[in-house]
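Asks: pasting the sequence and the predicted coordinates here, then a few questions.
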Amino acid sequence: MIEVSDTSTIGAAFEAAARTFAERPFLAVPRGAHRPYHRDGYEISYADAARAVGALREAYGRAGFGHGHRVAMLLDNRPEHLLHKLALAGLGICCVPVNPDYRPNELAYLIDHAEVDLAIVAPERREQLDAGLAVATAKPPVVPFDALELLPAPARPRRADPVTGASAASILYTSGTTGRPKGCILSHGYELEAGAWYATRGQLARVSPDGERIYNPLPLYHVNSSVLSFFCAMLTGGCQIQSDRFHPDRWWTEVRETRATIVHYLGVVVPMLLARPESPQDRSHSVRFGLGAGVEPPLHAAFEARFGFPLVEVWGMTEMVRVLLDNEEGRPAGTRCFGHPVPGIDVRVVDDRDEEVPTGVPGELVVRHSAQTPRRGFFSGYLKSDEATAEAWRNGWFHTGDVVRQDAAGGLYFVDRKKNIIRRSGENIAAAEIEAVLLAHPGVAQVAVLAAPDPIREEEVFACIVLKNETDRPAMAEELFAYCCGELAYYKAPGWIYFLDRLPTTGTQKIQKHQIFPDGVPPFDSPDVFDMRGRKKRTPLHAAR
């Protein structure tokens, strides 16, 4: 394994890995006629990846890009995203991955907020990016990812100081509780230590030094695949198998054909796979364990019994992805436990006054590295929001916003989210962002967005709306749904729309969400509730050019 610390740089670590594991496979893509790229599959060795990364690095450097610049990347889950990421990191350039489901206003916000110096794009996404740039204040140059000979000189000079472990490697945008997503700044040291942490957990999650093949269908604009599994693979001589996204009809074919030994999942994956007809091929694979979160306890045990490998439940977040995990040998499956405190992750469960709660009592999970170095291995801060960073780190502990309980043996169990966040199919959705969009519609007087339980996607967006004027409610539901889809990524649009005559408020007119459904159950069967879930569809890619 390549040894790293919080002072290591990604460029140096990759060069060491390429020398050590030269002929081993580094990145792979399953076959897929549905994609506009690598339809026959793809695999590249460490040595060949090093040559490709070197050529990209030379092209960026020759154009004048370097330490301190930021590059937006709209490449979906192409393996080239990871090669460009390594080339950028080698020069001290910060990559800003772009969610391909973003609508123009969301794209414009990211471009302006991150102040990117350049955007690189896949051909099938150029029209989408141009639509975002049309409403953005900033107008960075745009270059196809495979035509770096077109790179212009940057508008501002690169920094002269050397790249270090503290240099920014990525800015990942994650939903906050007050509206627009927050940009999490991740350093070289953070990203490498996250991979090393995963690689050394052992027991049920043992990573072999002989080279694992990690199948990860999760998006590269998330920390799970772009940092956690990627750097675990790189530091141990493994291969990251990067699918474009999860689909139950393709999962097992891709896992078998790529000879995956580890798979990453979300809670939505397990019920979809269990719903498929049983087959003699159910155990015809090479998978030793799965790593993920959000599986309902009864399904957890059923999955392990049917498919023959353990599901290791984890807890982590973009701000700190050195995961806690339920990896102990002999642990019972499906208990909602996601692990125990270990050296390198101190844990407390606290009330609203930051005082520890008794064993078994739910409270907010707060974490740190240690008393001496509380922020080691954590994100560097929220971009342009020192106040939000300080608030998250109050009293020397990072406040996660997750409500958990702890048993007498130290086991941690997820209960709920304290933050006003909806968790749908692995995406964190800020209720406030959807509320702001709906309130901008001329027909809406009040709105409250909540999380509703969903049997497949864990939670769904439930929008409670008071109209300014009474109108045809079914038609208005259609209009508001289409309006949201035009302003927000498809998964953020309301899955349920509920029209009410009024919303409960305080004396100062603050909406009291907890009083909308006193028994905690939304009125799904009400004639004033409209089910839009079947209409939430990802926008198809433009035909490849």
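Replies: Alright, I've got the coordinates.
Asks: CA atoms for contacts and neighbours, from now on please.
Replies: Will do.
Asks: what's near enough to touch the spatially most central residue of the chain?
Replies: The centroid of the chain falls nearest to His222 when counting by Cα atoms, centre = their mean (2.9 Å). By Cα atoms under 8 Å, 6 or more residues apart in numbering, the contact set of His222 is Leu172, Thr318.
Asks: gap between it and Asp416?
Replies: Going from His222 to Asp416 by Cα to Cα, to the nearest Å gives 21 Å.
Asks: packing partners for the helix ranked longest in the chain?
Replies: Secondary structure of the chain read by DSSP state H shows that its longest helix is helix 46-63. The helices and strands touching helix 46-63, judged by 3 or more Cα pairs under 8 Å, 6 or more residues apart in numbering; DSSP states H and E, are helix 10-20, strand 25-29, helix 79-90.
Asks: and the contacts of the helix or strand following that helix?
Replies: For helix 46-63, the succeeding helix or strand toward the C-terminus, using DSSP states H and E, is strand 70-74. For strand 70-74, the surrounding residues in contact (Cα under 8 Å, 6+ apart) are 81, 93-100, 111, 114-122, 125, 129.
Asks: so of those residues, which ones are in helices?
Replies: Using DSSP H, the contacts of strand 70-74 in helices are His81, Ile111, Ala114, Leu129.
Asks: wait, a helix at Glu478?
Replies: Yes: applying DSSP: H, G, I helix; E, B strand; the rest coil, one finds Glu478 inside a helix.
Asks: another structure for you, compare them:
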Amino acid sequence: MMNTQLTLTQMIERAERYFPKKEVVSRTSPSKIHRLTYAQIGKRTRSLSSVLEKLGVKRGDRVGTLAWNQHRHLEAYFAVPCMGAVLHTINMRLSDDHLVYIINHAEDKVLLIDEDIVPIIEKVKDQLSTVTAFIIMTDKETLPETSLEPAYSYEALLVTGDENYPFCNDIDENEPAGMCYTSATTGKPKGVVYSHRGIVLHSLALGLADTKGISESDVNMPIVPMFHVNAWGIPFASTWFGSKQVLLGPNVTPKLICEFIESEKVTATAGVPTIWIGVLKELEENTYDMSSLRLMICGGAAAPKGLIKQYREKYGIPFVHAYGLTETTPLLTVSKLKSGQSDLTEEEQLEIRAKQGMAVPGLEVKIINEKGEAAHDGKEIGELLVRGLWIADSYYKDDRSKESFRDGWFYTGDIAAIDEEGYIKLVDRTKDLIKSGGEWISSVDLENALMAHEAVFEAAVVAVPHPKWQERPVACVVLKDSYRNAVTKDDLLSYLKPQFAKWWLPDDMIFLEELPKTSVGKFLKRELREQLKGHLKPSV
């Protein structure tokens, strides 16, 4: 067999050669939408590589991006690794302390920054020890006023670049292509490095019919940010396979998502549950043509069964669970029915779809408990372990690697059960499980049950210290507008009672205007736990 290196250069070169007329639709502001072909993207990508080289970026150097989903960010996705450097996508929604930490820890040499994010970096610029240049990505013809120095206009630099710049042709597939830091609910963020080989194999997996089936005929619109685990790998696979891409830029709303699905005939999209909860509300209030959608991927957290059911039955939208982590590039599982399960009842099929799914080809999984490897019977739970073709083997320059990477396995920190068919069901994160009177309670199961209630918009269940039982569950609930002041704590507890043992039921039900969320839209349970410390008094 030929020893052909798996590198990102083949992806962008294939798009240039075979799909030069295919579009990338990029919204950079409410009033500005760009339409570029892969031929144009290719030339701009090569120009970016050449100007980064002129700015002193060398092989192995890190180039950071602080940008939304837009065409310039896509160009950086290929320009940086295809010149032998490393793309570091940065979550600009992190705290100032964490931003400074990850930029310095990664030793970023150049930062590419969307114009509206510039003020965030201006605040911390004096604490950045390795950055030698700031490139501002703007639609304006002149460089916006800034205290960053030296600062350059992205578009002005591209004019001086070489659109025929030859990509590096001797990259080893095991060299780093990109990196991303975890959002860190505790401690400092941890860096994960992605090799060329890992990204290429991950992209191939995204094209499998039993995963996401991305193909040339697709119109892909990732809602998950491009700064978060490479937008789940969708931009890489879409470029390689020649799919049309729709990138929505900043300030994305459910209304905007629905409008672009309708106008651009989007076939596949992906986001976290809170995004799809908001879109469902928009669909209930207004009318859109969503008939082009063949796939709505939900990841980042477990989706409520009620959400899956409404999308499939009310709107005919195939809603598919997927699961992964920063350390897994991220695709780990996809929940699709097997051919022999088509005769199951709707409720039985829904039970399967609500699970996180089976490990995709190329990966192995198992669960372990205190006694060792747990049974895959769908009942016994344990920590989920994974290994495979695109799984990280350590954290970047971080002593915490030995806690999570052991004996050739990545310890995910997720508690799960695996049934006889191989379907994984997440029970909780290890830190979110509730231990009450020596027994475990799953916050995820309670949340999903609550969000299946017609009155509930969002729900998060957290462990609150209890003087007798160690911990007890407390539910934080946001009601839909039409049910405000019409549904009580007792109403929701009565709804839960038939579904759970008595000791699983929340000790309290707190109604909030909104739930705190992480930078990528997950419920921020750490903040809720902090707010509710001491909520359950000894007299309870």
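Replies: That came in fine, so what should we check first? All values reported here derive from a predicted model rather than from experimental measurement.
Asks: if we can go back for a sec, dump the helices and strands packed on helix 46-63 of the first structure into CSV; add distance to Gln446 of the first structure and mean neighbour count as well.
Replies: Formatted as CSV, those follow (distance: least, Cα to Cα, whole Å; neighbours: other Cα atoms under 10 Å):
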stretch, distance to Gln446 of the first structure, mean neighbour count
helix 10-20, 48, 19
strand 25-29, 46, 24
helix 79-90, 41, 23
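Asks: take the ones you listed and lay them out in CSV including distance to Asp326 of the first structure.
Replies: What follows is these, written out as CSV (distance: least, Cα to Cα, whole Å):
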stretch, distance to Asp326 of the first structure
helix 10-20, 28
strand 25-29, 27
helix 79-90, 29
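Asks: tell me which of these lies nearest to Glu43 of the first structure.
Replies: Nearest to Glu43 of the first structure among those is strand 25-29 (4.2 Å), distances taken as Cα to Cα.
Asks: for that closest one, name the packing helices and strands.
Replies: strand 42-45, helix 46-63, helix 79-90, strand 239-242.
Asks: just put these in JSON lines and tack on distance to Ser284 of the first structure.
Replies: As requested, those are exported to JSON lines (distance: least, Cα to Cα, whole Å):
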{"stretch": "strand 42-45", "distance to Ser284 of the first structure": "22"}
{"stretch": "helix 46-63", "distance to Ser284 of the first structure": "28"}
{"stretch": "helix 79-90", "distance to Ser284 of the first structure": "27"}
{"stretch": "strand 239-242", "distance to Ser284 of the first structure": "18"}
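Asks: so which of the ones you listed comes closest to Asp525 of the first structure?
Replies: Of all these, strand 239-242 comes closest under Cα to Cα, at 40.7 Å.
Asks: where in the second structure does that closest one fall?
Replies: Taking TM-score structural alignment as the measure, the second structure aligns residues 244-247 with strand 239-242 of the first structure.
Asks: which other residues reach that stretch?
Replies: Under Cα under 8 Å, 6+ apart, the answer for stretch 244-247 of the second structure is 22-27, 69-71, 216-222, 235, 238, 264, 266.
Asks: so how far is Tyr173 of the first structure from the alignment partner in the first structure of Leu111 of the second structure?
Replies: When the first structure is aligned by TM-score structural alignment, Leu111 of the second structure is paired with Ala119. The spacing between Ala119 of the first structure and Tyr173 of the first structure, counted by Cα to Cα, is 16 Å.
Asks: for Thr389 of the first structure, same thing?
Replies: Noted for Thr389 of the first structure: a distance of 14 Å to Tyr173 of the first structure, by Cα to Cα.
Asks: neighbour count winner among these two?
Replies: Applying other Cα atoms under 10 Å to Thr389 of the first structure and Tyr173 shows that Tyr173 carries more neighbours, namely 24 against 17.
Asks: quickly find the element holding that one.
Replies: strand 168-174.
Asks: got the angle for that strand vs strand 70-74?
Replies: 50 degrees (axes from the mean of the first three to the mean of the last three Cα atoms, to 10 degrees).
Asks: residues in the second structure aligned with the next helix-or-strand element following strand 168-174 of the first structure?
Replies: Following strand 168-174 of the first structure in sequence order, the next helix or strand is strand 182-187 (DSSP H and E). Mapping strand 182-187 of the first structure onto the second structure (TM-score structural alignment) gives residues 190-195.
Asks: what sits up against the matching stretch?
Replies: 102, 106, 173-184, 326-327, 329, 390, 392, 394-398.
Asks: one more time with 7 Å
Replies: 173-182, 327, 392, 395-396 (Cα atoms under 7 Å, 6 or more residues apart in numbering).
Asks: same check, this time on stretch 412-432 of the first structure
Replies: So stretch 412-432 of the first structure is contacted by 175-179, 266, 268, 336-340, 401-406, 449-451, 457-461, 492 (Cα under 7 Å, 6+ apart).
Asks: ok, the residue in the second structure that Pro219 of the first structure lines up against - contacts?
Replies: Counting by TM-score structural alignment, Pro219 of the first structure lines up with Pro225 in the second structure. Counting by Cα under 7 Å, 6+ apart, Pro225 of the second structure makes contact with Trp68, Asn69, Ala231.
Asks: compute the number of surrounding residues for the last one.
Replies: Pointing back at Ala231 of the second structure there. By the criterion of other Cα under 10 Å, Ala231 of the second structure has 19 neighbours.
Asks: that one against Val224, yeah?
Replies: Yes: using Cα atoms under 7 Å, Ala231 of the second structure is in contact with Val224, at 5.4 Å.
Asks: do a quick rundown of the helices in the stretch 301-450 of the first structure.
Replies: Assigned helices in the stretch 301-450 of the first structure, in chain order: 386-392, 431-439 (criterion: DSSP state H, counting those that start in this stretch).
Asks: quick check: the residue mapped onto Leu75 of the first structure from the second structure vs Met137 of the second structure, distance?
Replies: By TM-score structural alignment, Leu75 of the first structure lines up with Ala67 in the second structure. Distance, Ala67 of the second structure to Met137 of the second structure, by Cα to Cα: 8 Å.
Asks: quickly list what's touching both of the two.
Replies: With Cα under 7 Å, 6+ apart as the test, Ala67 of the second structure and Met137 both reach Ile113, Asp114.
Asks: setting aside sequence neighbours, what's the nearest residue to Ser519 of the second structure?
Replies: Arg93 (5.5 Å; Cα to Cα, 6 or more residues apart in numbering).
Asks: still on that earlier bit, and the furthest pair within the contacts of stretch 190-195 of the second structure?
Replies: Largest separation among these by Cα to Cα: Glu173 and Thr182, giving 23.7 Å.
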